[in-house]
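>>> Just to be clear, the model below is a prediction. Sequence and coordinates:
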Amino acid sequence: MFRTRTLGLFRLFRFELPFTAGVCVILGELLALGKLPTTTEIVLGFLSIFFISATSLILNDYFDIESDKINAPERPLPAGLVTERDVVLLSIVVTMLGFITGYLISLEALLVVILVWVVGFLYNWRFKKAGFIGNLMVSFSVGMTFVFGGIAVGKPFEIIVWFFAIITMLIDLGEEIAADAMDIEGDRQIGSRSLALVLGRENALKISGATFLLVVVASSLPFLLGWLEWIYLFPILLMDVVILYSTSKLLDSRIVNRRIYIRWIYLSGLVAFLIIIIIRMVR
């Protein structure tokens, strides 16, 4: 019984997602510093966002228990591996661990951690099915992982970190809208108010495409305004070319599998991000 409950609690974490969020913090630290952070900065930065991201996922299971009984009966709660009380207690413990590790970094880090936690709680509680507002909340949280990386190493106002945070937010927002359009039938079944359901699939994809085009426009501004050195232009141009091509395909209703182009956009941003980190570290 104890082993079954413990395994159920561990499954609530969905470790790959909090782990990815923690890695984004470390990448933000590398981007801000242009060199390797200290072990303490890496560990505390990673753990703080790992715990807060895990809390959001744990709460997701708590608030989605009724729909999971139908759509995902194998999840720990509907399967009876854990109780609702177990989930609430676990979320409190993991939240406190996130707050403590954030506080050990700095007061500013703690405030950001609390902000991200509040956004995650509100999303799970009220806005998961709210369509565009929910999309904004998710993309905001994703972008803030990089900002938190800068804060964790004492560089909260590093322009290149904020630049990539905004680019990441916009890319994720476009992906969220496009993914909803691809999964319009699933959203209809759960009563979501996604843009695809409200405005139609093709109109939602047009909004997604406009968001991706905004990424291309926004990516040029730091160079035109002299905020970033021209040495970083090549990876950004590479990303922009992939985004423009993928967006044109995403808007082509004749293509059956358009989901692959969402992945291309995501990968182009990741590759550009990694190249810029390498440039900063070898200079």
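Cool, the structure landed. Numbers count the residues shown, from 1 in each chain.

>>> drop to CA atoms for contacts and neighbour counts, all remaining ones
Noted.

>>> Gly186: neighbour count?
12 (other CA atoms under 10 Å).

>>> Report the buried residues of the helix or strand containing it.
Mapping Gly186 onto the secondary structure by DSSP states H and E places it in helix 184-190. Buried residues in helix 184-190, counted by 16 or more other CA atoms under 10 Å: 184, 187.

>>> Report the distance from whatever helix or strand comes next after it to the chain centre.
Under the assignment DSSP H and E, the closest C-terminal helix or strand after helix 184-190 is helix 195-199. Taking CA atoms, centre = their mean, to the nearest Å, one finds the center of helix 195-199 at 22 Å from the center of the full chain.

>>> Next: stretch 151-166.
16 Å.

>>> who's in contact with the residue positioned nearest the centre of the chain?
Centroid-nearest residue in the chain: Val142, 2.8 Å away (criterion: CA atoms, centre = their mean). Val142 is in contact with 21, 168-169, 172, counting by CA atoms under 8 Å, 6 or more residues apart in numbering.

>>> Put this next to the first one:
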Amino acid sequence: MSSTVRGAVELTRPGNVVAAGVLTFVGAFVAGGAADYPLHTAAAVAATMLAIAAGNAINDYFDRDIDAINQPDRPIPRGAVSPRGALAFSLALFGGAIVCALVLPVLAIAIAGVNLVALLVYTEYLKGLPGAGNFVVAYLVGSTFLFGAAAVGDVAAGAVLCALAALSTFTREVVKDVEDIAGDREEGLNTLPIAVGERRALVVAALSLVVAVLASPLPYLWEVFGAPYLAVVAVADLVMLYAAYESFSDPTRGQFLLKYGMFLAVVAFLVGRAAAL
């Protein structure tokens, strides 16, 4: 594999791309339509993966100066991919995502359209605003579940999962801003930790997570899922709460643990839906 091809693959963040595709599938599965509408499910997963890959590539295009400080090993700063090449690659991926989304129901197409606009506005205007960029990223992650559910015709089934994912993602994004505060300050960005201080930003992040944890038993209380869901989501809650605590002393470790806690929360919904079949 040439260095340019390798760099292009790195631009997409393959791990994040696969994870986003899985989340969309989970949304369709939780909505009960993954087996009944396999083509719609596959198109939604493909559209999500292409859109996330495109978003990551164009984010690196706009962040190339910041990454030269915070992440000098990324493809553009190290010279593996040119800025113009990254931009062209991103536009091609966006085109593929749009083609895949056009076969889906109208509501799913509408969600995809809103997400595309939100992603572009975030990348160009909101990334460095206190809390605003974090909010948009949180919505985009949560909406992958909503998109998957809408693709099979039952958007309401993905709503709770969307909200819980968005709240926990907001927490992780704020912690990541604390981790990247040096480079963000150098570039003149006004992220939440810069605007209100690192500790206050982490308190806001922790409160968002507490809301998510308190809301996580709702599918059990509403008798949508049974005890297997509750057992797994309780473990996820504990991991994420510990991660939030750890973030005050070690933001890097904290956001790493949050990622795994969020993964366990997704597993909880899969277990809950499988047990309900």
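Cool, got the structure. Keep in mind the model is a prediction, meaning the values are calculated, not measured.

>>> about what we covered before: which element is the residue nearest to the centre of the first structure on?
helix 132-152.

>>> how far away is the closest residue to Tyr123 of the first structure other than its chain neighbours from Asn124 of the first structure?
Leaving aside its sequence neighbours, Tyr123 of the first structure sits nearest to Gly134 (CA to CA, 6 or more residues apart in numbering; 6.3 Å). Applying CA to CA, to the nearest Å, the value for Gly134 of the first structure to Asn124 of the first structure is 9 Å.

>>> Same question for Pro73 of the first structure.
19 Å.

>>> Have a look at the two and say which one is more surrounded.
Asn124 (20 against 15).

>>> tell me which element the residue nearest to that one when sequence neighbours are not counted falls in.
Excluding the flanking residues, the one nearest Asn124 of the first structure by CA to CA, 6+ apart is Asn60, at 5.5 Å. Assigned by DSSP H and E, Asn60 of the first structure belongs to helix 39-63.

>>> just checking, what packs against that helix?
Packing partners of helix 39-63 of the first structure (3 or more CA pairs under 8 Å, 6 or more residues apart in numbering; DSSP states H and E): helix 16-33, helix 84-105, helix 107-122, helix 132-152.

>>> run the last query once more with 6 Å
helix 16-33, helix 84-105 (3 or more CA pairs under 6 Å, 6 or more residues apart in numbering; DSSP states H and E).

>>> quick revisit: residues in the second structure aligned with the helix holding Gly186 of the first structure?
Aligning helix 184-190 of the first structure against the second structure (TM-score structural alignment) gives residues 181-187.

>>> Ok, stretch 267-274 of the first structure next?
Against the second structure, stretch 267-274 of the first structure falls on residues 260-267 (TM-score structural alignment).

>>> try stretch 149-157 of the first structure
Using TM-score structural alignment, stretch 149-157 of the first structure pairs with 148-156 in the second structure.

>>> what residues does that stretch touch?
24-25, 27-28, 31, 33, 40, 104, 108, 146, 158 (CA atoms under 6 Å, 6 or more residues apart in numbering).

>>> and which of the residues you listed is nearest Ala51 of the second structure?
Thr24 (12.0 Å; CA to CA).

>>> Give me the distance between the closest one and Ala112 of the second structure.
12 Å.

>>> And those two? Which one has more around it.
Thr24 (32 against 25).

>>> Run a quick neighbour tally on the closest residue to that one other than its chain neighbours.
Using CA to CA, 6+ apart and skipping the chain neighbours, the partner closest in space to Thr24 of the second structure is Gly148 (4.5 Å). Look at Gly148 of the second structure: counted by other CA under 10 Å, it has 35 neighbours.

>>> And for Leu122 of the first structure?
14.

>>> Phe140 of the first structure versus that one, what's the distance?
Leu122 of the first structure is 13 Å from Phe140 of the first structure, by CA to CA.

>>> Kindly report the same for Ala210 of the first structure.
Distance of Ala210 of the first structure to Phe140 of the first structure, given as CA to CA: 18 Å.

>>> so how far is stretch 223-236 of the first structure from its chain's centroid?
Distance, centroid of stretch 223-236 of the first structure to centroid of chain: 25 Å (CA atoms, centre = their mean).

>>> try stretch 222-233 of the first structure
25 Å.

>>> now stretch 173-189 of the second structure
Counting by CA atoms, centre = their mean, stretch 173-189 of the second structure comes out at 18 Å from the chain centroid.

>>> Arg259 of the first structure: neighbour count?
17.

>>> again but with Ala201 of the second structure, I slipped
The burial count for Ala201 of the second structure: 24, using other CA under 10 Å.

>>> which residue sits closest to it, ignoring its sequence neighbours?
Ala201 of the second structure's closest residue in space is Pro193 (CA to CA, 6+ apart), at 5.1 Å.

>>> Taking helix 132-152 as reference, get the angle to the helix holding Asn60 of the first structure.
For helix 39-63 of the first structure and helix 132-152, the angle between their directions (axes from the mean of the first three to the mean of the last three CA atoms, to 10 degrees) works out to 160 degrees.

>>> buried residues in helix 39-63 of the first structure?
Under 16+ other CA under 10 Å, the buried positions of helix 39-63 of the first structure are 41-42, 44-63.

>>> tell me the SS of Phe157 of the first structure?
Per DSSP: H, G, I helix; E, B strand; the rest coil, the secondary structure class of Phe157 of the first structure is coil.

>>> picking that back up, what's the spacing between the residue nearest to Tyr123 of the first structure and Met96 of the first structure?
For Gly134 of the first structure, the distance to Met96 of the first structure - CA to CA - is 25 Å.

>>> same question, Phe50 of the first structure
From Phe50 of the first structure to Met96 of the first structure the distance is 12 Å (CA to CA).

>>> Where does Gly226 of the first structure sit: helix, strand or coil?
Classified using three-state DSSP, Gly226 of the first structure is coil.
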